[in-house]
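Asker: predicted coordinates and the sequence they were generated for:
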Amino acid sequence: MEHEILFPLLCKTAQGSKDDFAELYRITSPQLYAVALKLLKRPELADEATQDAYIKIWHNAGSYQRAKGTVLTWMVSIVRYRSLDLMRYHNVRNEVELNDDEPSGNDSGPSIKLGAEQARLSECLDELDGPQRQAIHLAYINGMSHQEVVNHLASPLGTIKSWIRRGLQSLQRCLSI
């Protein structure tokens, strides 16, 4: 489903279509903003990261490679890297320890009103195996590098990468239903 909508919009964005870029923004901005806010914990920094990510998406739409993942995954990685840059710059890194006793997607921080898409993503995350869910949370939500996840979970790098890859594949299948 996501691929059927976002890929054509991204292709037309790569050709310079402002209307298609605006539609891509309308559809994806809640997810990208949520990722940035989760990482940065501050709305003004999340706004900055999201805006910077969309500028990068506009300029680099033609460099998207289908073989490396979905359009949304590509876009999330852009906002994630921009958020990490801002975290380093502003020194606001707040790592949250996750353990299997805590439900995923819930924290004691500021609550974000989740739309239907975010609620669906949360449901799909809850369906993942514990190690996959935790590795994805640490890497994509807490902004840890693969090596930091290795150290945090005391598991080999290959295992961490496999958990993340299989978890993202499961999320993709779940979200496309």
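Answerer: Okay, I see it.
Asker: all contacts plus neighbour counts: C-alpha atoms, from now on.
Answerer: OK.
Asker: please identify the buried residues of the longest helix seen in the chain?
Answerer: Using DSSP state H to define each element, the chain has its longest helix at helix 18-40. Within helix 18-40, the residues scored as buried using 16 or more other C-alpha atoms under 10 Å are 20-21, 23-25, 28-29, 31-40.
Asker: okay, now the one to match up with it:
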Amino acid sequence: MSDASVLLARVAGGDRAALQSLYKLQSVRLFGIAMAVLRDRDAAADAVHDGFINISRRAGLYDPERGPAEAWIGAVIRHAALDIARRRGREIPTDDATLGDTPVEPAQLDSISAGEDGTRLRACLEALPEKNRQGILLAFVHGLSHPQIAARLELPIGTVKSWIRRGLLSLRECLT
């Protein structure tokens, strides 16, 4: 059982000190996840804050049988960042790599997912055709909507939706 799993179990029991320890252990990684989605330091900090409020309230919902605690916590933060992005409206992506607008390669997912499930996910992503992998990463790592992906790739939205759907079906098949 990882440190995060132990701390998450203690948080579920109402242990505030465990929540502080979990924050100290995971905040840098989680801030990186929020930054990948929002590309704004203040908004990313808000997402981490909102996410930790959700973690403190929902820690009892974490099921270690479904995956590592780090992945569950990362998903909570990612959803908090996506909620903020939806509320404020996303800016149009640029081609400036310094702003984090370049697609994330599967090898970079190490910082987001760990363990056996993460290894399997990366292997399955690498097995996908480039177009499917790129669409999935833009949607699920960068948090872009289908219209934003279509604009970035200069493709019809229907094509983007089809690529992502086929890629997700292939991922599901590979992961089962």
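Answerer: Thanks, I have it. For clarity, every value in this text was computed on a predicted model and none was experimentally measured.
Asker: circling back to that earlier point, pull up the aligned stretch in structure 2 for the longest helix of structure 1.
Answerer: Matched against structure 2 by TM-score structural alignment, helix 18-40 of structure 1 falls on residues 16-38.
Asker: next, the mean deviation of that stretch compared to structure 1.
Answerer: Following the fit onto structure 1, the mean deviation recorded for stretch 16-38 of structure 2 is 1.1 Å by mean C-alpha distance after the TM-score superposition for structure 1.
Asker: can you get me a residue count around the residue opposite residue 98 of structure 2 in structure 1 once aligned?
Answerer: Using TM-score structural alignment, the equivalent of residue 98 of structure 2 in structure 1 is residue 108. Residue 108 of structure 1 is flanked by 5 other residues according to other C-alpha atoms under 10 Å.
Asker: helix, strand or coil for residue 108 of structure 1?
Answerer: Here residue 108 of structure 1 is coil, with the state taken from DSSP: H, G, I helix; E, B strand; the rest coil.
Asker: show me the contacts for the residue nearest in space to the middle of structure 1.
Answerer: When C-alpha atoms, centre = their mean is applied to structure 1, the residue found nearest the centroid is residue 76 (4.0 Å). Residues near residue 76 of structure 1 by C-alpha atoms under 8 Å, 6 or more residues apart in numbering: 31, 32, 35.
Asker: what do you get if the cut-off is 6 Å, keeping everything else the same?
Answerer: Residue 76 of structure 1 makes contact with residue 32 under the criterion C-alpha atoms under 6 Å, 6 or more residues apart in numbering.
Asker: all helices of structure 2, in order?
Answerer: 3-12, 16-38, 41-58, 69-88, 115-127, 130-140, 146-153, 157-175.
Asker: let me know which of those is the nearest to residue 94 of structure 2.
Answerer: Distance to residue 94 of structure 2, taken as C-alpha to C-alpha, is lowest for helix 146-153 among the helices of structure 2, at 8.3 Å.
Asker: just checking, what packs against the closest one?
Answerer: Contacts defined by 3 or more C-alpha pairs under 6 Å, 6 or more residues apart in numbering; DSSP states H and E place helix 146-153 of structure 2 against helix 157-175.
Asker: what about stretch 49-65 of structure 1, distance to the chain center?
Answerer: With C-alpha atoms, centre = their mean, to the nearest Å as the basis, stretch 49-65 of structure 1 stands 14 Å off its chain's centre.
Asker: which residues sit against it?
Answerer: 14, 33, 78, 79, 82, 83.
Asker: which residues are in contact with the last one?
Answerer: Counting by C-alpha under 6 Å, 6+ apart, residue 83 of structure 1 touches 36, 49.
Asker: make it 7 Å
Answerer: Contacts for residue 83 of structure 1 (C-alpha atoms under 7 Å, 6 or more residues apart in numbering) come out as 36, 39, 40, 49.
Asker: map residue 76 of structure 1 across to structure 2 for me.
Answerer: So, by TM-score structural alignment, residue 76 of structure 1 is matched to residue 74.
Asker: do residue 152 of structure 1 as well
Answerer: Match for residue 152 of structure 1 (TM-score structural alignment): residue 160.
Asker: gap between the closest residue to that match other than its chain neighbours and residue 157 of structure 2?
Answerer: If you skip the residues right next to it in sequence, residue 160 of structure 2 has residue 150 as its closest partner in space, 6.0 Å away by C-alpha to C-alpha, 6 or more residues apart in numbering. To residue 157 of structure 2, residue 150 of structure 2 is 5 Å away according to C-alpha to C-alpha, to the nearest Å.
Asker: alright, I will stop here.
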